[in-house]
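*Asks:* 3D, please:
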Amino acid sequence: MARKALASATNAPRLSLREPRDVTRVEEPHLLDGDHREGELYERASFDGEELAGITLQECVLQGVSLNDAELRGARFIECAFEDLFAPVFRAPRSSWRETSLRSTRWGSAELYDSRLDGVHLDGGKLDYVNFRSARLTDVLVSGCIIGELDLTGVRATRLALQDCTIGTLTLDGAQLKDADLRTSSFRGISGLDGLRGATIDEYQLQLLAPFLADSMGLRVEG
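*Replies:* Sure, this is the predicted structure:
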């Protein structure tokens, strides 16, 4: 849940996440593209480079799993709990995530363009580049993450909160935001300032944005 400091007229993400129960541990996990798996636990497994397009995982738990360069295009994750996912290259464009939590994620390049996230909490990860271009984000909380570049180009987001995150570059060209809360997070650079329309920031962030706003308006500031 978002902390009290974020309480305002801006609506916070509505999350109703729960840890999957009564899951069955899979001793020698093997997944195929198009599989539908339900109520399973995968621990310290590697699916590096595997073709997993269109798979569905429902009420599953993944802990310490490596998905480097696995093909997850069109995958569906429903009421899952992920922890310590590792992937220098994470490829899941056009994927669907619903009521799912991800903790301590370590991604290099994450391709999540054209994806849909509903009721998702991404907590405490280190991610170099996250591509959410043209994605639809509803009730999404990103907290305690270090992100090199967060690309929200063309995103449609409702009740999105970036909480206590450190972000290098935030790209918002063509973004459509409603109830997007950016307070408590820091950014070294922002591209596409028009995409900030509909977002909530704090006074300190406004001061940091001043040079970018002046530049976008062609203003010359002299002491």
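*Asks:* for the rest of this, base every contact and every neighbour count on C-alpha atoms.
*Replies:* OK.
*Asks:* and the next helix or strand past the helix or strand hosting V142?
*Replies:* Following DSSP states H and E, one finds V142 within strand 136-143. The element immediately downstream of strand 136-143 (helix or strand, assigned by DSSP H and E) is strand 146-151.
*Asks:* need the contact partners of the strand holding V142.
*Replies:* With contact meaning CA atoms under 8 Å, 6 or more residues apart in numbering, strand 136-143 is reached by 2, 12-15, 114-124, 155-165.
*Asks:* kindly report the same for stretch 185-193.
*Replies:* For stretch 185-193, contacts defined as CA under 8 Å, 6+ apart pick out 162-174, 205, 212-213, 216.
*Asks:* what residues of it count as buried?
*Replies:* Buried residues in stretch 185-193, counted by 16 or more other CA atoms under 10 Å: S185, S186, F187, I190, S191, G192, L193.
*Asks:* for the residues you listed, which one is nearest W97?
*Replies:* Closest to W97 out of the buried residues of stretch 185-193 is S185 (23.6 Å), distances taken as CA to CA.
*Asks:* would you do the same for the sequence below? I want to compare the two.
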Amino acid sequence: MTNAPRLSFTAPRVEDAVADELFAGDDYEGMRFSVADFGEFDLTGTTFRECELASVTLSEAGMRGTRFIESLITASFAPVLRAPRSTWRDSLVESPRWGSAELFDSELRMLHIRGGKIDYLNLRGSTLSDVLIEDCVITDLDLGGATTTRVALKNCRIDTIDLTRATNVDLDLRGSDFAALNGLDGARGVVIDEGQLSLLAPLLAGQLGIVVE
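*Replies:* Got it, this is the predicted structure:
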């Protein structure tokens, strides 16, 4: 039996705030930033706790080690999202429009990503626990070296998934369409349906040296 992600997100109570100045390493709580451009900000190590970010631009913002805790991020835009080693915990990311999302070595726990489009979601070396991604279009999903526990992708369209050296427990891909899966060495613990198995059959045969004529 496959264990589903355990989610408990509740929309935070927030007050409107102005994003004229945000400082690296500061802790912001209970604030709502709307239609703001964070592109020039250094948000290294900054924490957003019980905050709402609505229609914000995050492109090129320095977000290494940024933490989103019990927060709501809606309609965010970033041709390049630079957020390695960031933390996304007990939060909802809705309708993101991200180009290259550099989230490698990050921690995603009790995170729900719903809708939107992401060209390249780089989660190499990250830890994902209780994560649901649904109704999202992802060109390339990179989980190389990642550790996943109770992660589900539902009704997503994905071109390529890379699982090289991944460690998975209940990584549920059922109900999503993907064109290619790389890194079969990291596919243990993945849950797929019969239709997806037929897609993977040639790859599995090649991995085992089986010739099909």
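*Asks:* tell me how the two chains score on TM-score.
*Replies:* Aligned and superposed, the two chains score 0.98 in TM-score terms (TM-score structural alignment, normalised by the length of the second structure); 213 aligned residues with a CA RMSD of 0.9 Å.
*Asks:* quick revisit: what's the PyMOL line that selects buried ones from the contacts of stretch 185-193 of the first structure?
*Replies:* Buried subset of the contacts of stretch 185-193 of the first structure, written as a PyMOL selection, criterion 16+ other CA under 10 Å:
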select buried, resi 162+163+164+165+166+167+168+169+170+171+172+173+174+205+212+213
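*Asks:* among the contacts of stretch 185-193 of the first structure, which are in strands?
*Replies:* Per DSSP state E, strands hold the following members of the contacts of stretch 185-193 of the first structure: L162, Q163, T166, I167, G168, T169, L170, T171.
*Asks:* mean shift between the strand holding V142 of the first structure and the second structure?
*Replies:* Compared with the second structure after fitting, strand 136-143 of the first structure deviates on average by 0.4 Å (mean CA distance after the TM-score superposition for the first structure).
*Asks:* so which bit of the second structure is that strand matched to?
*Replies:* The alignment of strand 136-143 of the first structure onto the second structure (TM-score structural alignment) covers residues 127-134.
*Asks:* likewise stretch 42-62 of the first structure?
*Replies:* The aligned range for stretch 42-62 of the first structure is 33-53, by TM-score structural alignment.
*Asks:* stretch 100-117 of the first structure now?
*Replies:* Mapped onto the second structure using TM-score structural alignment, stretch 100-117 of the first structure covers residues 91-108.
*Asks:* biggest separation within the ones in strands among the contacts of stretch 185-193 of the first structure, which pair?
*Replies:* Q163 and T171 (16.9 Å).
*Asks:* and L32 of the first structure, what's its match in the second structure?
*Replies:* Counting by TM-score structural alignment, L32 of the first structure lines up with F23 in the second structure.
*Asks:* correction: L213 of the first structure
*Replies:* Mapped onto the second structure by TM-score structural alignment, L213 of the first structure lines up with L204.
*Asks:* state the distance from that match to L141 of the second structure.
*Replies:* Distance, L204 of the second structure to L141 of the second structure, by CA to CA, to the nearest Å: 20 Å.
*Asks:* kindly report the same for P12 of the second structure.
*Replies:* P12 of the second structure is 29 Å from L141 of the second structure, where distance means CA to CA.
*Asks:* with Q196 of the second structure instead?
*Replies:* Distance, Q196 of the second structure to L141 of the second structure, by CA to CA: 17 Å.
*Asks:* which of P12 and L141 of the second structure has more residues huddled nearby?
*Replies:* Per other CA atoms under 10 Å, whichever of P12 of the second structure and L141 has more neighbours is L141, with 21 against 18.
*Asks:* quick one, helices of the first structure?
*Replies:* Secondary structure of the first structure by DSSP state H: the helices cover 203-216.
*Asks:* give the aligned equivalent of L170 of the first structure in the second structure.
*Replies:* By TM-score structural alignment, L170 of the first structure lines up with I161 in the second structure.
*Asks:* check contacts around its match.
*Replies:* So I161 of the second structure contacts D140, L141, D142, L143, F178, A180, L181, N182 (CA under 8 Å, 6+ apart).
*Asks:* go with 10 Å
*Replies:* Contacts of I161 of the second structure were listed using CA atoms under 10 Å, 6 or more residues apart in numbering, and they are 121, 138-144, 178-183.
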